[in-house]
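> kindly return the folded structure for what I paste below:
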Amino acid sequence: MTEWLSDLKSGYCSRTWYLNEEFCCWEAEPGMCVDWHKWSNFAPFSFLFYTYFAVCSHPVGCLYSKVLFAFTSAFLVKSWAPYAAGSGISEIKCILAGFIMKGFLGARTLLLKSVGLPLAIASGLSVGKEGPSVHVAVCAGHVVSRYFRKFETNAGEMREIYSASCAAGVAVAFGSPIGGVLFSLEEMSPNFPQSTMWKSFFCALIATAVLSAINPFRTGQLVLFQVHYDRTWHSFEVIFFIIIGIFGGLYGAFVIKWNLRAQAFRKRYLSQYAIWEVVFLALLTAVVGYFNVFVRVDMTEALGSLFRECNGMKDFNGICNPSESWWVAISLFLAAIIRTFFIVISYGSKVPAGIFVPSMAVGATFGRFVGTLVDMMQRSYPQSSLFSACVSDISCITPGTYAFLGAAAALSGIMHITVSVVVIMFELTGALTYTLPCMIVLGVTKATYAYFEKGGIADRMIWFNGFPFLDNKEEHTFGIPVSHVMVRDVTYIPASGLKLKDVESLISQSTYRGFPIVSDRESRYLAGYIGKREIKFVIDRAKRSRPIDPNALCYFSLSDEPTLYDPSIEHFQIGTSSSSSLDFAKFIDPTPLTVHPRLPLETVMDFFKKLGPRVILVEEKGHLCGLVTVKDVLKYEFKVENAENPRDNTVVGEMERKLWDRTITFAKYMKAGWEGRRTTPDDRDSLELDEQIPLTL
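This is a model prediction of the structure:
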């Protein structure tokens, strides 16, 4: 669907309307396809059709037409499934760590993300489908598991299903089952026991088997970019491999830094114009990218062309023509810059959007640029000592391998992963000859981005959105006990003495998910823990079976009899509820996770990372002292980091304000110009550019 919509911007298949250009011209010789018709052979008209299909469905314009690709995708997300925006990887990492996001993995998100994703990609935005494929796969795992009570009531089993679904999503997206398992292990899951690895492998295996049976590429293979590099690499190329590795690290640091600033600007000023922002980005990408073929074509198609060798292969815009090497090199360099810019401003917009393939496209473009320059140098100076290893060979450089290494470097730089990238790239291309160069490039990339950033784009998005997530990759030494971080003013429930109306008032006014239970208010002896969901369940079940007096006593005691006995209650039975009492004993956790106030904070953080509890209670000699959550730990961590590295955001804020003011001014003048074409000269002179003019893009 994505490829058909992407090719629809340039033409259509007269033989079968739903085929893209590749399948429409499957049996035709290059340049001899009669079934594929372009909208126009006149360059200006082709440009208009290209931009029009990226944004609108009628050549009259967007104002009075039914908007397609970009608008439809953004409208679906904005109106029906807000959680379908973005890639979803950062949120899934938090869910695997124990964070609950209701609706994020629901059936509506699954359906609308599956529909909106091809539309967003076909609009030409610099976004990919591989990251969102992980979200789609986890949504599928969540929806299916809801039909089995065994999984629905077991948080540990659900986390294993989510981890396996992540592996299946990457396996299908890249045709890389082993890479999917390693990606789930390295990037997604905070805990990955042996049983989870086997389930992830089995799930990825089934997913790729189904993909192989469907045979979407009509090649009988799972790999997207099958290459056969028949030349080996030479020792002098290590210098250029290091350059590519440095580029990968710098690319990751640059995109992460400026994308977060773009996200902040979007969140502060453009939250009310999410749909029109996406339409504007699609139009801008189409207008700018049309004039560079490496940006204009679909990113997957561009990657396949950049990876290929030139021995007997179909040329792609001169990349295999030595006489056009300078022009190709300039185009590749500009394409890398343009694509990077659009990734910075597009990733995070309110459409389903990934960053894997766009980053790989940037890396492959830069890598092919470096490979083209090295090939030109070797052809121009074959007798140089630098190229002494290939004097006997007129052309011993394979620029496609540089593109392959550049794609791996950029993907590693943006995600801050290494091992899974190596496996994914090898399964994606089959280029096992370049194992050592790939490891060298990724090693340099890791060293480079570690100097600038301490987390990949997913980790930084978690930090930006304020999700309660503790990264296993980070190590901290605070040197303080947990008592410095814990919440001392705890909302607790006494074991007895509360009336039903008091309990209902407590759970309705409180935002907490659960409450510690103490023996009484004076001693605060810890007796257990109960969740708000369980309290509501008991109350609702009791009200459905019989009328309940609002003054009925509620017992949260685990002892043989209630702590307080009311003589007025006749025929009261232990462990049961009546019209005058409610017993919550069966739903109390008698052994909640507790720690001593003097326990080091680092140990408590390890508990959160490895066990994934929502809350840890702090008690001393059985008495409740406080509680601590992940948010409490993160607040202290950010406080320490801000004290050590204070930041002055006034300059950035002033730049954002000036940019927004200029955007407002431009929009006003555009609005005034449009209104001026429909008014008389006298009306045009009296038109005032004030805040009352509706803001449109």
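> alpha carbons only for contacts and neighbour counts from here, please
Noted.
> show me what counts as buried in the host helix or strand of Pro437.
Here Pro437, judged by DSSP states H and E, is contained in helix 435-452. For helix 435-452, burial by neighbour count (16 or more other C-alpha atoms under 10 Å) applies to 437-446, 448-450.
> widest-spaced pair of these?
Checked with C-alpha to C-alpha, the buried residues of helix 435-452 reach their widest spread between Pro437 and Ala450, with 19.9 Å between them.
> turn the buried residues of helix 435-452 into TSV, including distance to Lys536.
Formatted as TSV, these follow (distance: C-alpha to C-alpha, whole Å):
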residue	distance to Lys536
Pro437	59
Cys438	56
Met439	55
Ile440	57
Val441	56
Leu442	52
Gly443	53
Val444	55
Thr445	52
Lys446	50
Thr448	52
Tyr449	49
Ala450	48
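> quick one: which of these is nearest Ala542?
Among the buried residues of helix 435-452, Ala450 lies closest to Ala542 (C-alpha to C-alpha), at 57.1 Å.
> rewinding a little: buried residues in whichever helix or strand comes after the helix holding Pro437?
For helix 435-452, the following helix or strand on the C-terminal side (DSSP H and E) is helix 457-465. Residues of helix 457-465 classed as buried by neighbour count (16+ other C-alpha under 10 Å): 457-463.
> go on, stretch 201-215?
Along stretch 201-215, the positions that meet the burial threshold by neighbour count (16+ other C-alpha under 10 Å) are 201-209, 211-212.
> same question for stretch 186-195.
Under the neighbour-count rule (16+ other C-alpha under 10 Å), stretch 186-195 has 186-192 buried.
> run through the neighbouring helices and strands of the strand or helix carrying Arg544.
With secondary structure defined by DSSP H and E, Arg544 is part of helix 532-545. Applying 3 or more C-alpha pairs under 8 Å, 6 or more residues apart in numbering; DSSP states H and E, we find helix 532-545 packed against strand 514-518.
> let's see this one next to it:
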Amino acid sequence: GLAFSGLTPLSCPQEGPMIHSGAVIAAGISQGRSTSLKRDFKIFEYFRRDTEKRDFVSAGAAAGASAGVCSWVRGVLFSLEEGASFWNQFLTWRIFFASMISTFTLNSVLSVYHGNAWDLSSPGLINFGRFDNEKMCYTIQEIPIFIFMGVVGGILGALFNALNYWLTMFRIRYIHRPCLQVVEAMLVAAVTATVGFVMIYCSRDCQPIQGSTVAYPLQLFCADGEYNSMATAFFNTPEKSVVNLFHDPPGSYNPMTLGMFTLMYFFLACWTYGLTVSAGVFIPSLLIGAAWGRLFGISLSYLTKGSIWADPGKYALMGAAAQLGGIVRMTLSLTVIMMEATGNVTYGFPIMLVLMTAKIVGDYFVEGLYDMHIQLQSVPFLHWEAPVTSHSLTAREVMSTPVTCLRRIERVGTVVDILSDTSSN
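A predicted model of the protein is given here:
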């Protein structure tokens, strides 16, 4: 499903489905049997316990995250921050081992694919290129600007989550039949392709190919020797589009092009997330943020009369981090993956600052996208903190009389009768 969905015009990154696949595989391995095939292989019976299955799922999610970005650190931190509901030292090395093996296997396969079976240093599936420290330095006066971008990312992320919540509620109520789900996926793909062509035709943002860093320029509706920057942003893979927004020189994009692209891609990505296709939200969030971040950088450069520190690529990076943090509300793992994907440790502090600001602002309005969908799917998940409404409750307010008691050793029939007659369980 992931391989074929990547060929559609839909915004379908691989990280989310990879995490899901890793968790599913780990859960099946821990049980040593298949409910789909209705076969019991009589292996791993020792792990057929809820605690072991939970740990295996956490390790599988970490392995999937590591394979999605070719980074074992990303897998461990994702499982720590989002994937695991329980943590101890024993689980740490399990997840670390699974992430390392996953990363090594991916490197091996990519090395064979690129024609060098002995080279195990492939950059992975997500690599946004290195930023030049000399050209991309930041100063103390830019810290408030980064914080402001975090606020914008938190607000836009909250809007994205709120719109997706109402859209998901509509899907649960009215688009629950498989045939309707297939029709919806086809409709979204058709609308995405149509909107893309219309935007390319209307924008006519033509840039000279000479001196451009775009690997595969698209000439659509432009003269010879020129390429269409809107087409480059829309019809490249999302990863390549993010790289272009990060590293293209100033003047490569018209501000109107970036504004139109941000607006349209924001709503299309919101509509796409939740379809019955293998899709996630990681790369689309980065692409949306990189687009409005670069637009912000262009505006800032214009207001400061072309100051050398107002580089559009730098603000595209900050915007990408702000948008992603405002939607998924992760901080630690996203800081690490943004530093790894760009090969720049210098921006660790501003990226962390932007992510923290986006999370605080976004949490003020609505919860994160992952937590929201956990509730929408009615998954029994115990949160770290009790609800705010429970802080003033007393035991008397939640108990009833007479008290139902069980002996230390009780008959099964008695337990069944008590559970059947009690409505509080």
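> the helix holding Pro437 of structure 1 vs structure 2 - mean distance after superposition?
Superposed on structure 2, helix 435-452 of structure 1 shows a mean distance to its aligned partners of 1.4 Å (mean C-alpha distance after the TM-score superposition for structure 1).
> give me the range in structure 2 that stretch 252-270 of structure 1 lines up against.
Mapped onto structure 2 with TM-score structural alignment as the criterion, stretch 252-270 of structure 1 occupies residues 157-175.
> SS state for the equivalent of Cys139 of structure 1 over in structure 2?
Per TM-score structural alignment, the equivalent position to Cys139 of structure 1 in structure 2 is Val24. For Val24 of structure 2, the reduced secondary structure class is helix; criterion used: DSSP: H, G, I helix; E, B strand; the rest coil.
> was I right about Val24 of structure 2 contacting Val57?
Yes: using C-alpha atoms under 8 Å, Val24 of structure 2 is in contact with Val57, at 7.2 Å.
> neighbour count for those two, which is higher?
Per other C-alpha atoms under 10 Å, whichever of Val24 of structure 2 and Val57 has more neighbours is Val57, with 26 against 16.
> who touches that one in this structure?
With contacts taken as C-alpha atoms under 8 Å, 6 or more residues apart in numbering, Val57 of structure 2 has the following neighbours: 22-24, 26-27.
> make CSV from those and add distance to Val388 of structure 2 to it.
CSV is the format used below for those (distance: C-alpha to C-alpha, whole Å):
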residue, distance to Val388 of structure 2
Gly22, 34
Ala23, 31
Val24, 33
Ala26, 35
Ala27, 33
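> and in structure 1, which of those residues remain?
Using both residues aligned by TM-score structural alignment, their matches' C-alpha atoms under 8 Å as the contact test, the members of the contacts of Val57 of structure 2 still in contact in structure 1 are 23, 26-27.
> tell me the one of these nearest Thr192 of structure 2?
Minimum separation from Thr192 of structure 2 among these (C-alpha to C-alpha) is found for Ala23, which lies at 30.3 Å.
> would you convert the buried residues of helix 457-465 of structure 1 into JSON lines that also reports distance to Leu627 of structure 1?
Formatted as JSON lines, these follow (distance: C-alpha to C-alpha, whole Å):
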{"residue": "Ile457", "distance to Leu627 of structure 1": "32"}
{"residue": "Ala458", "distance to Leu627 of structure 1": "29"}
{"residue": "Asp459", "distance to Leu627 of structure 1": "26"}
{"residue": "Arg460", "distance to Leu627 of structure 1": "27"}
{"residue": "Met461", "distance to Leu627 of structure 1": "27"}
{"residue": "Ile462", "distance to Leu627 of structure 1": "24"}
{"residue": "Trp463", "distance to Leu627 of structure 1": "23"}
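> show me where the stretch 501-650 of structure 1 has strands.
Listed from the start of the chain, the stretch 501-650 of structure 1 has strands (DSSP state E, counting those that start in this stretch) covering 514-518, 526-531, 553-555, 581-583, 594-595, 616-620, 623-628.
> I meant to write the stretch 101-250 of structure 2 there.
Across the stretch 101-250 of structure 2, reading from the start of the chain, the strands by DSSP E, counting those that start in this stretch fall at 206-208, 226-228.
> quick one, which of the ones you listed is packed in tightest?
For the strands of the stretch 101-250 of structure 2, ranked by mean neighbour count under the definition mean count of other C-alpha atoms under 10 Å, the leader is strand 226-228 at a mean of 23.
> report all helices and strands that that one contacts.
The contact analysis (3+ C-alpha pairs under 8 Å, 6+ apart) places strand 226-228 of structure 2 against strand 206-208.
> residue range for the strand it packs on in structure 1?
If you align by TM-score structural alignment, strand 206-208 of structure 2 falls outside anything aligned in structure 1.
> for the residue nearest in space to the middle of structure 2, give its distance to Tyr302 of structure 2.
For structure 2, Phe282 is the residue whose C-alpha lies nearest the centre (C-alpha atoms, centre = their mean; 2.7 Å). Applying C-alpha to C-alpha, to the nearest Å, the value for Phe282 of structure 2 to Tyr302 of structure 2 is 30 Å.
> do the same with Ser21 of structure 2
If you measure Ser21 of structure 2 against Tyr302 of structure 2 using C-alpha to C-alpha, the figure is 46 Å.
> who has more neighbours, the two?
A count of neighbours by other C-alpha under 10 Å puts Ser21 above the other of Ser21 of structure 2 and Tyr302, at 17 against 12.
> who's the closest spatial neighbour of the more buried one, skipping the chain neighbours?
The shortest distance from Ser21 of structure 2 to any non-neighbouring residue, by C-alpha to C-alpha, 6 or more residues apart in numbering, is to Gly64 (6.7 Å).
> sounds good, over and out.
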